[in-house]
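Engineer: Test case, fold it:
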Amino acid sequence: MSNIQEMEMALMISLVLTTILTLVLLRKFLKRNTIRVNRPPSPWRLPLIGNLHQVSLNTHRSLRSLSLRYGPLMLLHFGRVPILVVSSGEAAHEVLKTHDLKFANRPKSKAINGLFNGGRNVVFAPYGEYWRQMKSVCILNLLTNKMVASFEKIREEEVNELIEKLEKASSSSSSENLSELFITITSDVISRIALGRKHSEDKTTNDFKKRLRQIMELVGRFPMGDYIPVLAWIDSINGFNKKIKEVSKGFGDLMDKVIQEHVEAGNREEDFVGILLSIENEKNSGLQVKRNDIKFVILDMFLAGTSTTSTLLEWTMTELIRNPECMKKLQDEIRSTMMPNSYIKEKEVANMKYLKAVIKEALRLHPSLPLIIPRLLSEDVKVKGYNIAAGTEVIINAWAIQRDTAVWGPDAEEFKPERHLESALDYQGNNLNYIPFGSGRRKCPGTGLALGLVEVTVANLVGRFDWRAEAGSNGDDSDLAEAIGIDVCRKFPLIAFPSSVV
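Structural biologist: As a prediction, the model looks like this:
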């Protein structure tokens, strides 16, 4: 072959390779461009930080404000992390029902790694066999209807103790910090169920109640290191890293003490810790329960059974005091059936329709977790015609969904229990316009445990006492100010005067 022919051949090969490379690059460009076109609407974002500057401390409120402009399915970027924000029941249906399995995972964070050993609990565990096993253990040994019913005596004793405190306050015409009382009663009930005894007088446990509030705040924050690794040093400067270690150690010390008590007592299966320890010792059980895992599962029970339940009690009483006409209707329902100076039992509460409507409405306006715990998309998926890439974190704004005027009407921001009296809505997450406990595979399994305590507590507080808030707070919007955290309780404690009527 001549030099000319060799040159022509080389040129031909070069042209073919160039053409192929061009076509490949063009295809990638077109594909990338198509995906970009099909992504959900996004606000303009800043270099490096993305949309973090548009998120306030009350994240659920700022996200709703953005969604009103960009739509119910919105793509944000927190630093390098894409965040899909869902703000309507229709969009939530695709995430929590149609593609629930693909969205069933959890993102990891600095807080989860530090507080829960990367998710060795139920709430934050990655989707998989360990999560299924531990969820099953919790449900079978703690959260079935039969188990919840078996704790009725514990609830009755603790509510009666609460009533005694309020009777003393009534007789002396003094006020009570209901927020603190609600944290105490929920903590004491969970302590007795999960740990076998009440730890109210234990200084370590009193500190632990403060730790619970700190945990909810820490998990609800957006540490820079999670989203912008080059700015991770800020988490050290602002004390975030130190607080994680401090809270984790405080909780760990308490759990070590509780577990050691059970081991020394012979590891009897009289409470949840004892059950978990017995499972740990069963080599043939097939469950991978380790000593450290027990700590994190118990922490789950406290977080779900104490923080979120006390928050629901707090907001329910807040709204009743702010809305005297609703309080009067509920009092009439309760007092029409109760005997003078008697405890209202759970079988009586079961027939109180307006009470149940009041609690449903409190959960609609004030879901204990306004932003359902984030999910992580495990594979590419199309939602409402938009392409969502694997690795995207998903935030479902239950607070915004449950205040959507298109669904709930122009009075969606008002407290109106009557809207639930003829409604078929329940807590199972079947109607995605009402999801105070979530929906799908990662729905909260402790609904019955929480409501069992809330219903009987509210019934007795409202039936046995008239209530008056501190001067200036009744109807004052400052009463609705919200604290910071993954759960949103009141920013300021609920202080009220009980007046005994029996």
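Engineer: Please make it C-alpha for all contacts and neighbour counts, starting now.
Structural biologist: Will do.
Engineer: those strands in the stretch 351-500 of the chain, which residues are they?
Structural biologist: In the stretch 351-500 of the chain, the segments counted as strands under DSSP state E, counting those that start in this stretch are 371-376, 381-383, 386-388, 393-397, 465-469, 495-500.
Engineer: what's in contact with the third one?
Structural biologist: This means strand 386-388. With Cα atoms under 8 Å, 6 or more residues apart in numbering as the test, strand 386-388 has contacts from Ile35, Asn38, Arg39, Pro40, Asp380, Val381, Lys382.
Engineer: and those, which are buried?
Structural biologist: Arg39, Pro40, Val381 (16 or more other Cα atoms under 10 Å).
Engineer: quick one, what contacts the spatially most central residue of the chain?
Structural biologist: When the chain is reduced to its mean C-alpha position, the closest residue under Cα atoms, centre = their mean turns out to be Leu369, at 3.7 Å. Applying Cα under 8 Å, 6+ apart to Leu369 gives the contacts Thr308, Ala398, Pro436, Ile486, Asp487, Val488.
Engineer: Just flag the most distant two among those residues.
Structural biologist: Put simply, by Cα to Cα the two of those set farthest apart are Thr308 and Ala398, 14.7 Å from each other.
Engineer: Looking at these two, which is more packed in?
Structural biologist: More neighbours surround Ala398 than the other of Thr308 and Ala398, with 31 against 23 (other Cα atoms under 10 Å).
Engineer: surely that one meets Ile435?
Structural biologist: Yes - Ala398 is within contact range of Ile435, at 6.4 Å (criterion: Cα atoms under 8 Å).
Engineer: measure Lys168 to Asn33 for me?
Structural biologist: Per Cα to Cα, to the nearest Å, Lys168 is found 70 Å from Asn33.
Engineer: for Val189, same thing?
Structural biologist: To Asn33, Val189 is 56 Å away according to Cα to Cα.
Engineer: Ok, Ala91 next?
Structural biologist: Applying Cα to Cα to Ala91 and Asn33 gives a distance of 24 Å.
Engineer: So if I had to pick from the two, which one is more boxed in?
Structural biologist: Neighbour count, other Cα under 10 Å: between Ala91 and Asn33, Ala91 has more, with 20 against 12.
Engineer: Just name whatever secondary elements the helix or strand hosting Met301 is in contact with.
Structural biologist: Assessed by DSSP states H and E, Met301 sits inside helix 291-302. On a contact count with 3 or more Cα pairs under 8 Å, 6 or more residues apart in numbering; DSSP states H and E, helix 291-302 meets helix 178-190, helix 240-264, helix 272-281.
Engineer: and for comparison, fold this next one:
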Amino acid sequence: MANLHDYTLVIFILFVSTIVVKVVFSKTRNTKGGLPPSPVALPILGHLHLLGPIPHQALYKLSSKYGPLMHLNFGSVSCVIASSAEIAKEFLKTHELSFLDRPNSVAMNIITYGSADFSFAPYGPYWKFMKKLCMSELLGGRTLEQLFPVRQEEIQRFLQSMFCKSKTGESVNLNEELIKVANNVISRMTMSRRCSDTDNEANEVRELIHEIAELTGKFNLSDYISFCKNLDLQGFKKRLEDVHKRFDDMTEKIMKEHEDIRRKTKETGSGGDGVKDLLHILLDISEDVNAEMKLTRENIKAFILDIFVAGTDTSAITTEWAIAELINHPEIFKKAREEIDFAVGKTRLVAESDITNLPYLQAIVKETLRLHPTGPLILRESTEDCKIAGYNIPANTRLFVNVWAIGRDPKHWENPLEFRPERFVMNEDEKSGKSQIDVRGQHFHLLPFGSGRRGCPGTSLALQVVQTTLASMIQCFDWKVDGNGEVDMTEGAGLTLPRAHPLVCIPVARLTPFTSS
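Structural biologist: I've put the predicted structure just below:
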């Protein structure tokens, strides 16, 4: 018994000594010229215990104590957290070339075909080639214009469904319905299939993307604790490999169907209607002998996965947050509807081409993205040593830019917790004196789509879908909720800032211009 007591005492002394050494060491190094300020870390875990279920909120609270630039150890991974516009600009603009890579993880390596994936590929020739393709062909203006009828039709289908439910007074889970809209838009644009009809492959896409979003959003010990690197303690690896195989089998089948259609088209000499989905465009590029780089089948599959993961939950969640805010602020809802009635009228459905004439609607979307960014944390990794705000940041340090915290910084936003779209509406004097705040990464106090070279290439598509869907929902319906009419705005856990409770409401038809469109 005495030996056990002595052993326990030794372990306790070693534990306390480790913490004391870490505190002393952190105080000596967390000065100008060393690493940024840091809380006391635990052995092995580092600061993982401080993250909580919603990391961006926990990091925001820590930054209020340790400043806009902090150093944290997540297990054995060294990280820095930027929580102000000024520090974010240092990382994403001044020293952008040092932070153009994204860190690898078990989930990304398995699901996204490793180095074949564009979103997580290292900054280099392949990444530059794919980024140029995205901006010029895949997600460029001409392609988006050609696929406009797809977006228009899916929004009208959604509105018609809501109109049917309004006749019976049926309540609607808007999260589910908006995800269907986004899924159908992406699925039809990508591979000419809808996700909610009888098409089994398209339905499987929806289920797989949901499972992928769930798995990639969970904390995996193997990514942060060095001695767990080759272990699958949580069983994620097995599930990831299963999801990857199912996705690969499905996309391979769809690709072969597209290739059969292409072959028959060439044999018959028929050119079709000239509108190609993104998979056809990718297959064209892969067969182009003059292309800068040869696209492999894995490159194509990885891109299809990227656009589904990036384009479904994010658009749906942003629209859901916007409607929730408008229900809680009826005066803003009324003002938005008056703008639409004035610019569009009541005899036709608002269209994408009308958005430029709806500045207040655009302001509502910007204010929603400020308070509820669907990418609350930008994640990068340094490739070389650099100095930020006087502190040394070594190579291979993981960077988290807390977009959620930056959007609530009182230094840049008056009454930052208020939902006030007017802050984005410029009067005539302001229009001649300064540029309007945008969401494309040029203004570092508003970064919902990232910034610089690694900024989201699908920003234009996302804004088209969100703005047009939201405008049509405002134009055609009132949205009623049970109880006192207030919507709970609590955030849930997840990578894309979901609501803790899905928005369930009853659509009340105001007018139905889509029936004659």
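Engineer: Looking at the contacts of strand 386-388 of structure 1, which is nearest Gly128 of structure 1?
Structural biologist: For the contacts of strand 386-388 of structure 1, the nearest to Gly128 of structure 1 is Asp380 (18.7 Å; Cα to Cα).
Engineer: which residues touch the closest one?
Structural biologist: Shown in contact with Asp380 of structure 1 (Cα under 8 Å, 6+ apart): Asn387, Ile388, Ala389, Ala390.
Engineer: Ok, Gly75 of structure 2 next?
Structural biologist: Contact partners of Gly75 of structure 2, counting by Cα under 8 Å, 6+ apart, are Ile44, Leu45, Gly46, His47, Leu48, Tyr224, Ile225, Ser226.
Engineer: which non-adjacent residue is nearest it?
Structural biologist: Sequence neighbours aside, Leu45 is the residue nearest to Gly75 of structure 2 in space, at 4.4 Å (criterion: Cα to Cα, 6 or more residues apart in numbering).
Engineer: what's near enough to touch that neighbour?
Structural biologist: By Cα under 8 Å, 6+ apart, the neighbours of Leu45 of structure 2 are Asn73, Phe74, Gly75, Ser76, Ile225.
Engineer: Between those residues, which sits nearest Glu204 of structure 2?
Structural biologist: Ile225 (33.8 Å).
Engineer: Would you mind finding the match for the closest one in structure 1?
Structural biologist: Using TM-score structural alignment, the partner of Ile225 of structure 2 in structure 1 is Ile228.
Engineer: Identify the residues contacting that match.
Structural biologist: The contact partners of Ile228 of structure 1, by Cα under 8 Å, 6+ apart, come to Leu48, Ile49, Gly79, Arg80.
Engineer: Likewise for Phe437 of structure 1?
Structural biologist: Counted by Cα under 8 Å, 6+ apart, Phe437 of structure 1 has contacts Pro367, Tyr427, Gln428, Gly429, Lys443, Cys444, Thr447.
Engineer: re the thing from before, so what does the residue nearest to Gly75 of structure 2 match up with in structure 1?
Structural biologist: Leu45 of structure 2 maps onto Ile49 in structure 1, by TM-score structural alignment.
Engineer: circling back to that earlier point, adding distance to Leu25 of structure 1 as columns, could you present the helices and strands packed on helix 291-302 of structure 1 in JSON lines?
Structural biologist: JSON lines is the format used below for these (distance: least, Cα to Cα, whole Å):
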{"stretch": "helix 178-190", "distance to Leu25 of structure 1": "60"}
{"stretch": "helix 240-264", "distance to Leu25 of structure 1": "44"}
{"stretch": "helix 272-281", "distance to Leu25 of structure 1": "55"}
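Engineer: Need the winner for burial among those.
Structural biologist: Counting by mean count of other Cα atoms under 10 Å, helix 178-190 has the highest mean neighbour count of those, with a mean of 21.
Engineer: In structure 2, what range does that helix match?
Structural biologist: Here helix 178-190 of structure 1 aligns to structure 2 at residues 174-186, judged by TM-score structural alignment.
Engineer: Need the contact partners of that stretch.
Structural biologist: Residues from elsewhere that reach stretch 174-186 of structure 2 (Cα under 8 Å, 6+ apart): 150-151, 154-155, 158, 193-196, 206, 307-308, 311-313, 315-317, 319-320, 465, 502-505.
Engineer: cool, stretch 57-67 of structure 2 as well?
Structural biologist: 37-39, 50-52, 69-70, 81, 83, 402, 404-405.
Engineer: By neighbours, which of the residues you listed wins?
Structural biologist: Ser83 leads the contacts of stretch 57-67 of structure 2 on contacts (other Cα under 10 Å) with 30 neighbours.
Engineer: Tell me the counterpart of that residue in structure 1.
Structural biologist: For Ser83 of structure 2, the residue aligned by TM-score structural alignment is Ser87.
Engineer: Check His95 of structure 2 too.
Structural biologist: For His95 of structure 2, the residue aligned by TM-score structural alignment is His99.
Engineer: Count the residues that sit near Lys329 of structure 1.
Structural biologist: Number of residues near Lys329 of structure 1 (other Cα under 10 Å) recorded here: 12.
Engineer: Could you do Lys347 of structure 1 as well?
Structural biologist: Using other Cα under 10 Å, Lys347 of structure 1 has 9 other residues around it.
Engineer: what residue of structure 2 matches up with it?
Structural biologist: For Lys347 of structure 1, the residue aligned by TM-score structural alignment is Ser353.
Engineer: Which position in structure 2 pairs with Phe78 of structure 1?
Structural biologist: That one, Phe78 of structure 1, aligns with Phe74 by TM-score structural alignment.
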